[in-house]
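Visitor: Sequence plus predicted model, see below.
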Amino acid sequence: MPRNKTTFINLLVELPWWVSVLVSATAYVMMAYVLPSIQTDNQITDAVFQAFVIPAPYIAGLILLAAPFALLNTRRKAIQLDTQRNIQTVRDLHWRNFEELVAEAYRRQGYRVTEGGYGADGGIDLELRKDDLVTLVQCKQWKTQKVGVNVVREMFGVLTAHQANHFIIISSGTFTQQAIDFAAGKPIELIDGPKLLALVNDVQVSPQVTIEKPKVCPKCSGELVERTAKRGPNAGNTFYGCSNFPKCRYTE
């Protein structure tokens, strides 16, 4: 997904609260004590270093303001994960919240998670690190459309370019059989809606998720997915259609 440019304060808000405290303290010590104590042969440089004493408390205080917001942001992400109940609540999330949900789930599994900031096309949404292994994650919150093989091929190229150990593609929907076949035998893991729910359920403080068995098409044994009619007398109403459409046009 496209991302806006991240400011320094926004970055601090996304990080643990103690990072803001540490950066604030470091900035104050550097500006109020370290730089003014440096003596050079240039009087202008010395004057500039001495001048840092004046804005030091203000800049440190501004950085410190990010700490409570970071704490609230961390709490919000935790609540967001712990209140998920089924695949529909996951699909109702905004795409950015969907990425946060996935990030928080892996964070609770002991991964060091870096969110976003890898490019305007969103090729990499998360970076996971554990035991010196690097895993890249792409989040696809596709509700009615299957993730095709082209996406998996593209991410395999990204995996190779970044020399990572593993790549995970996560969707709240499903993957085409071609995508599944292409990923087989490669360091690529495909996590669909049911697997994502199982992941969320495993890390919730008090498991809330209801994992439902997917509806099966009686004609071709494909999965029935929920769709919304876009036109006709039933426009706006939801129905179940076969995921193998247009080869199979079964609905209910």
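Guide: That came in fine, so what should we check first?
Visitor: going forward, measure contacts and count neighbours with C-alpha atoms only.
Guide: OK.
Visitor: Wait, a strand at Ala120?
Guide: No - under DSSP: H, G, I helix; E, B strand; the rest coil, Ala120 falls outside any strand and is assigned coil.
Visitor: That one: neighbouring residues, count only.
Guide: Using other Cα atoms under 10 Å, Ala120 has 13 neighbouring residues.
Visitor: Also the one 10 residues further on?
Guide: The local packing count at Lys130 equals 12, with neighbours defined by other Cα under 10 Å.
Visitor: for the helix or strand hosting Ile44, which positions count as buried?
Guide: Following DSSP states H and E, one finds Ile44 within helix 43-51. Residues of helix 43-51 classed as buried: 46, 49-50 (neighbour count, 16 or more other Cα atoms under 10 Å).
Visitor: Ok, stretch 75-86 next?
Guide: Across stretch 75-86, burial judged by 16+ other Cα under 10 Å covers 77-78, 80-86.
Visitor: out of those, who's nearest Gly241?
Guide: When the buried residues of stretch 75-86 are ranked by distance to Gly241 (Cα to Cα), Asn86 comes first, at 19.3 Å.
Visitor: try it against this one:
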Amino acid sequence: MARKKKTSLAEDLMDLVSLLPWWIGVALAVISYSILRRLSVPPAVAALPSGQMEDVLTRSMLSGLAGLGQFVLPLICLAGAGVSAWRRRQRRNLVSNTAQAKGAYALNGMSWQEFEMLVGEAFRMQGFSVSETGGGGADGGADLVLSKGTEKFIVQCKQWKAYKVGVDVVRELYGVMAAKGGLQAGSW
């Protein structure tokens, strides 16, 4: 079993924001800046009774953290929004290039990651909300989770040079479908 690469909180947050539409990442950057900007104002210190000094010290420390965070958190959100926009453009270019290609030649030269992106984008264009669960390693038998209205679908993408899907793959997909509570499933 391969070990998961350790990441920092900033990398995890940027990855999370990059899964959202780019405009939400920009909105999160603006909102986090405005909130942290207000919190970064240091408290006024006057002649205080001895019992309130701890409270002022705590507020001063929080103000200092908010002062740093007002720049760091929006930058992380903007970086995630940039990654999201780049991925969206990459998907659209993939659909455009595949649509312009003749026959199955476009699919033959495509990596499995590009194939999953292409299938996901095709479903997005049909009005589905698509959650990509694959992308590197064990995905639990589901590469995409689609939803439209109250219906949910599990999609497992297989890019093979054959015309038939083996029975083992269908059984695996059925097992995932049963484990997730009877969702509808398909293999593309």
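Guide: Everything's here; your move. All figures in this text were calculated on a predicted structure; none of them were measured in a lab.
Visitor: Filter the buried residues of stretch 75-86 of structure 1 down to just the ones in helices.
Guide: 77-78, 80-82 (DSSP state H).
Visitor: what's near enough to touch Gln163 of structure 1?
Guide: Going by Cα atoms under 8 Å, 6 or more residues apart in numbering, Gln163 of structure 1 touches no other residue.
Visitor: That one pairs with which position in structure 2?
Guide: Matched across to structure 2, Gln163 of structure 1 falls on Gly181, judged by TM-score structural alignment.
Visitor: how about its match, secondary structure?
Guide: Following three-state DSSP, Gly181 of structure 2 is assigned to coil.
Visitor: That one and Lys152 of structure 2: what is the separation?
Guide: In this view, Gly181 of structure 2 and Lys152 of structure 2 are 11 Å apart by Cα to Cα, to the nearest Å.
Visitor: export the buried residues of helix 43-51 of structure 1 to TSV and tack on distance to Glu226 of structure 1?
Guide: Formatted as TSV, the buried residues of helix 43-51 of structure 1 follow (distance: Cα to Cα, whole Å):
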residue	distance to Glu226 of structure 1
Asp46	68
Phe49	64
Gln50	66
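Visitor: with the ones in helices among the buried residues of stretch 75-86 of structure 1 in mind, which one is nearest to Val149 of structure 1?
Guide: Nearest to Val149 of structure 1 out of these is Leu81 (Cα to Cα; 29.1 Å).
Visitor: I figured the closest one hits Leu199, correct?
Guide: No - in this structure, Leu81 of structure 1 is not within contact of Leu199 by Cα atoms under 8 Å, at 10.7 Å.
Visitor: Pull up the overlap in contacts between these two.
Guide: With Cα under 8 Å, 6+ apart as the test, Leu81 of structure 1 and Leu199 both reach Ala105.
Visitor: Do you have the helices of the stretch 101-250 of structure 1 handy? List them.
Guide: 149-162, 177-183, 193-203 (DSSP state H, counting those that start in this stretch).
Visitor: And the first one, what's buried?
Guide: Neighbour-count burial for helix 149-162 of structure 1, counted by 16+ other Cα under 10 Å, picks out 149, 152, 155-156, 158-159.
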